[in-house]
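Student: Can you look at this prediction? I've put the sequence above it.
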Amino acid sequence: MATQNLILYTTLGCSLCEKAKVEIWPLLDKYPLRLESVDIAEDETLTRLFGWSIPVVGLGATDDVLCWPFTSEELDAWLAQRVV
């Protein structure tokens, strides 16, 4: 299975994003995924989409994401439906 990116939509000083990483890290090897942080402040569209809901994770499609709060179990179930 090829490694793909799990995108963490974040911004500088996001303390919840650090909490989200704790839920994300255990699943990276399982699927296999690489964590890519994307700062929403650098993109007007991402700021509009996720400004009030970060941290948000996704696999690239901004209309199919998982918003915080989530547990590693919830993220696992979300990924199981999307990572082939």
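Tutor: Noted; the coordinates are in hand.

Student: CA atoms for contacts and neighbours, from now on please.
Tutor: Will do.

Student: what separates the closest residue in space to residue 16 that isn't next to it in sequence from residue 23, distance-wise?
Tutor: Closest residue to residue 16 apart from its sequence neighbours, by C-alpha to C-alpha, 6 or more residues apart in numbering: residue 55 at 6.5 Å. Residue 55 sits 12 Å away from residue 23, going by C-alpha to C-alpha, to the nearest Å.

Student: let's bring in a second one:
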Amino acid sequence: MNKVIFYTKEICSLCDDAEALLEMFQQDYEFEIEKRDIYTNDAWLEEYQLLIPLLDINGIKLDCEHVDYYTMEKTLKENFPLRHK
């Protein structure tokens, strides 16, 4: 199964918005969301603290500056198949 790794933290409105977009895109594209709280892993915290929300889509990292509707849709479209309806 295709997977999007979603680096996040609690009490983060940008993260909430990114998660809502991801869940919306799941209706069109086949992928699972793996949520990772950066405060549960020191390496994630050090690397991504200033970048969250951060999405890892097949090795392509979209940080807080690039987590928007159009960039997410383009990246998902290029990496994951459409759902059959």
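Tutor: All right, it came through fine. Keep in mind it's a predicted model, so treat the numbers as computed, not measured.

Student: Of residue 55 and residue 23 of the first structure, give the one with the bigger neighbour count.
Tutor: residue 55 (24 against 17; other C-alpha atoms under 10 Å).

Student: Aligned to the more buried one, what sits in the second structure?
Tutor: The equivalent of residue 55 of the first structure in the second structure is residue 53 (alignment by TM-score structural alignment).

Student: In the second structure, what range does stretch 33-45 of the first structure match?
Tutor: Aligned by TM-score structural alignment, stretch 33-45 of the first structure corresponds to residues 31-43 of the second structure.

Student: can you give me the end-to-end distance of that stretch?
Tutor: End-to-end distance of stretch 31-43 of the second structure (C-alpha to C-alpha): 25 Å.

Student: which residues are contacting that stretch?
Tutor: 1-10, 22, 26, 44-45, 48-49, 80 (C-alpha atoms under 8 Å, 6 or more residues apart in numbering).

Student: That's all I had, so thanks and see you.
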